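Participant: Provide a 3D model corresponding to the input given below.
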Amino acid sequence: MRKIIHIDMDCYFAAVEMRDFPQYRGKPLAVGGSSDRRGVISTCNYEARAFGVRSAMASAYALKLCPNLLLVPGRMEVYKAVSQQIREIFSRYTSLIEPLSLDEAYLDVSDCSLYQGSATRIAEVIRSDIFKETGLTASAGVSPIKFVAKVASDLNKPNGQYVVSPDTLMQFVRALPLGEIPGVGKVTEEKLNVLGLKTCADVQQVPLTLLTEHFGKFGAVLYERAHGRDERAIVSHRERKSVGVETTLPKDLHTREACLDVLSSLIPELNRRLGRSASGRRIHKLVVKLKFDDFRQTTIESRAEEPSVRLFESLLSQAFVRAEGRGIRLVGIAAGLVCQSESEQESSAQLALSL
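Facilitator: Purely as a prediction, here's the structure:
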């Protein structure tokens, strides 16, 4: 059994702003784009959440919910620097660190001998170190498996932790609402409810075939999670799988031609990013993403070995049909990258065939 800790910083971007600017403390605060430029909330503090403000919400709508909301632009370089400081704290206790974003990470402390090897105590000390050295609070979940640790880290927020020990794991999982499992969004949860499935205990009573019939590959993942199984190890190094660029538009677009104009402005930036962060990596697909005025989005992709203006235009045209009269508020493009391991396997296979 592993000892997994999931650390999640509390309202991270907003917390950094309140730390650096004391005048923001105690007031509803959000970090995000301007409301008159179609901005979106990145993070908000707990005072703002009391009004219903949430991440990914349109800034204009957030201000309707909370007219006194302080809306400030993000300072990404500062957030990255503090995140690196927190990462260095993690490294004092384990080298098995899997960052999920700037403000959260998995840690495997199975082999850490500090504090008699107690994952609970290690999590407490890590949170204490973070507060002493950055002035920020973090919450933690402790469990033998990854997904439960992630769920647990959210149960005593802010500035708390929750421990699911090996002997309480199955009891915890059985009572867990399916909507709490990472990867189960609102649409999936609604479909599960229609099938009469609301908790992991419910899923434990149905065959795997029922889930795969309705949810494909994710049905198998859901089945495993509902039975308290998650064999995923900590991945301390992740290969970048794609490079992309997108833009939220100041006004909704309603014609394909207008979207194509935006697309043409994104391609040079994509090429620049590919050259900077994916030099030498092979491309295996191109992707176009559109977000509609109701905040739903769609993606279209196609196999390709290099960026192609013509293919991007074709993909966008296909995606635009799905708008069905809705305005377009965001246009994005990306290039999917071949993993180094896959590339090495392919090279080995080609060499074997040539011998």
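
Participant: all contacts plus neighbour counts: C-alpha atoms, from now on.
Facilitator: Noted.

Participant: what is the neighbour count of the nearest residue to residue 165 once chain neighbours are set aside?
Facilitator: Leaving aside its sequence neighbours, residue 165 sits nearest to residue 143 (Cα to Cα, 6 or more residues apart in numbering; 5.9 Å). Using other Cα atoms under 10 Å, residue 143 has 27 other residues around it.

Participant: residues in contact with residue 143?
Facilitator: 2, 3, 4, 5, 149, 152, 163, 164, 165, 166, 169 (Cα atoms under 8 Å, 6 or more residues apart in numbering).

Participant: where is the longest helix in this protein?
Facilitator: Ranked by residue count under DSSP state H, the longest helix found in the chain is helix 256-277.

Participant: after it, which helix or strand is next? Please name it.
Facilitator: strand 283-292 (DSSP states H and E).

Participant: what is the helix or strand just after that following strand packed up against?
Facilitator: Next along the chain after strand 283-292, taking DSSP H and E as the criterion, comes strand 297-303. Strand 297-303 sits against strand 283-292, helix 309-321, with contacts defined as 3 or more Cα pairs under 8 Å, 6 or more residues apart in numbering; DSSP states H and E.

Participant: one more, so I can put them side by side:
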Amino acid sequence: MSRAILHVDMDAFFASVEVRERPELRGRPVIVGGTPEGRGVVAAASYEARRFGVHSAMPTATALRLCPKAVVLPPRHGLYSQVSRRIHTVFERYTPQIEPLSLDEAFLDVTGSLRLFGSAAAIGRRIKGEILEELGLIASVGVAPNKFLAKLASDMNKPDGFFQFDPERIAETLDPLPVTRLWGVGPATARQLERLGIRTVGQLRHYSRRLIVRHLGRGGEHLWELAHGIDARPVVSEQETKSVSNETTFARDIHDPNSLRMWLSELSEQVAWRLRRQELAGRTITLKVRFQDFTTVTRSLSLPAVTDLTSEIRDTALRLYEERLDHPHPSVRLLGVGVSGFETPEARQQSLFHEVRARNSRVDTIVDQVRSRFGRDAVRRGGSRR
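Facilitator: Sure, this is the predicted structure:
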């Protein structure tokens, strides 16, 4: 049976939440991340700032040279997490099949909800409208028969976008798009395809699977399927997941090790918060790195006991980066941190009996509560980069 998949992506989420909290900033370029003095990197930028060329992962100093009048605000992840939970409450009205990708985007499988709520497009518009009415935030929504097409659709008409793939016109919609819109096509792969005369999805689609695989290896088969609108991956809900991870794809490749360490700390905090929210703890920490040539590597380390502690996840991720990657390395396109190897609640409790770990667990709980109520900067961890 054909599936009905939504991809909901909040527009400039961190910046939009800040503007909602401070309406006097509406219409002004807003940067979240770094400091007004130009240290650190951009975590998010409003669309007003993006018009000047500002993008996430850019050094704040560069962003301020491009947009000197930008308002620079520190991130408040506790606030963003709180808003994200409310967004998920809207999703849950329509389906339990929700796969969060980060605080600001998720896949929803609404196939089983069509009889109750109408078409997938109707559900998507209702979700979009309820998020705006109840939270004052704008979401872009993509509707399609699979995850790849849904994510592509949500990006079609940003900001405030809504796009539905017509199952009868998938090829017609895909064909004019640049081949770089396919997952897995970075600069190196794009150059390989260009040598074959392939610049658009339509041109790729008209090559045989065998030829593409011969030139690109196993990844070529995946690209060939995407060019034909094929993606069999299911939506995996948090209850079904065997791992919890957060990753970010940078608008521009990052080479600076200090910026990458900062992002690893941010991603580790988000993963740890999601684990505690789901009452999960895992033994294996995984670092995922995708370089500028689209080579992807993963490095994992299993701990003696399961954990949901921010400090342990962060320190292990940083250790994997420092010790398990070659240095110097190429510029990084994507960075991710994940936790897997979950155990039963009973085993988890026994593993946390150690006095130091129990104290760290209590600290995490207090930090979660304070940040959720008062914002990220209401409390800071020892050794924090901010």
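
Participant: for the residue nearest in space to the middle of the second structure, give me its contacts.
Facilitator: By Cα atoms, centre = their mean, the second structure has its centre lying nearest to residue 102, at 4.2 Å. By Cα under 8 Å, 6+ apart, the contact set of residue 102 of the second structure is 246, 247.

Participant: do the same with residue 57 of the second structure
Facilitator: Counted by Cα under 8 Å, 6+ apart, residue 57 of the second structure has contacts 41, 42, 43, 250, 251, 252, 254.

Participant: ok, those residues in the first structure: which stay?
Facilitator: Compared against the first structure with both residues aligned by TM-score structural alignment, their matches' Cα atoms under 8 Å, these retain 41, 42, 43.

Participant: turn the residues you listed into a markdown table, columns for distance to residue 243 of the second structure, secondary structure and neighbour count.
Facilitator: Output for those, formatted as a markdown table (distance: Cα to Cα, whole Å; DSSP: H, G, I helix; E, B strand; the rest coil; neighbours: other Cα atoms under 10 Å):
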| residue | distance to residue 243 of the second structure | secondary structure | neighbour count |
| --- | --- | --- | --- |
| 41 | 28 | strand | 24 |
| 42 | 28 | coil | 26 |
| 43 | 24 | coil | 22 |
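
Participant: turn the residues you listed into JSON lines, including distance to residue 287 of the second structure.
Facilitator: Formatted as JSON lines, these follow (distance: Cα to Cα, whole Å):
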{"residue": "41", "distance to residue 287 of the second structure": "21"}
{"residue": "42", "distance to residue 287 of the second structure": "22"}
{"residue": "43", "distance to residue 287 of the second structure": "20"}
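
Participant: of these, closest to residue 19 of the second structure?
Facilitator: Distances from residue 19 of the second structure to these, taken as Cα to Cα, are shortest for residue 43 (14.9 Å).

Participant: let me see the contact set for the closest one.
Facilitator: Residue 43 of the second structure sits in contact with 31, 32, 33, 34, 56, 57, 75, where contact means Cα under 8 Å, 6+ apart.

Participant: tell me where the stretch 201-350 of the second structure has strands.
Facilitator: Ranges of strands within the stretch 201-350 of the second structure are 243-254, 282-291, 296-307, 332-342, based on DSSP state E, counting those that start in this stretch.

Participant: and the angle for the first one with strand 332-342?
Facilitator: Here the directions of strand 243-254 of the second structure and strand 332-342 differ by 170 degrees (axes from the mean of the first three to the mean of the last three Cα atoms, to 10 degrees).
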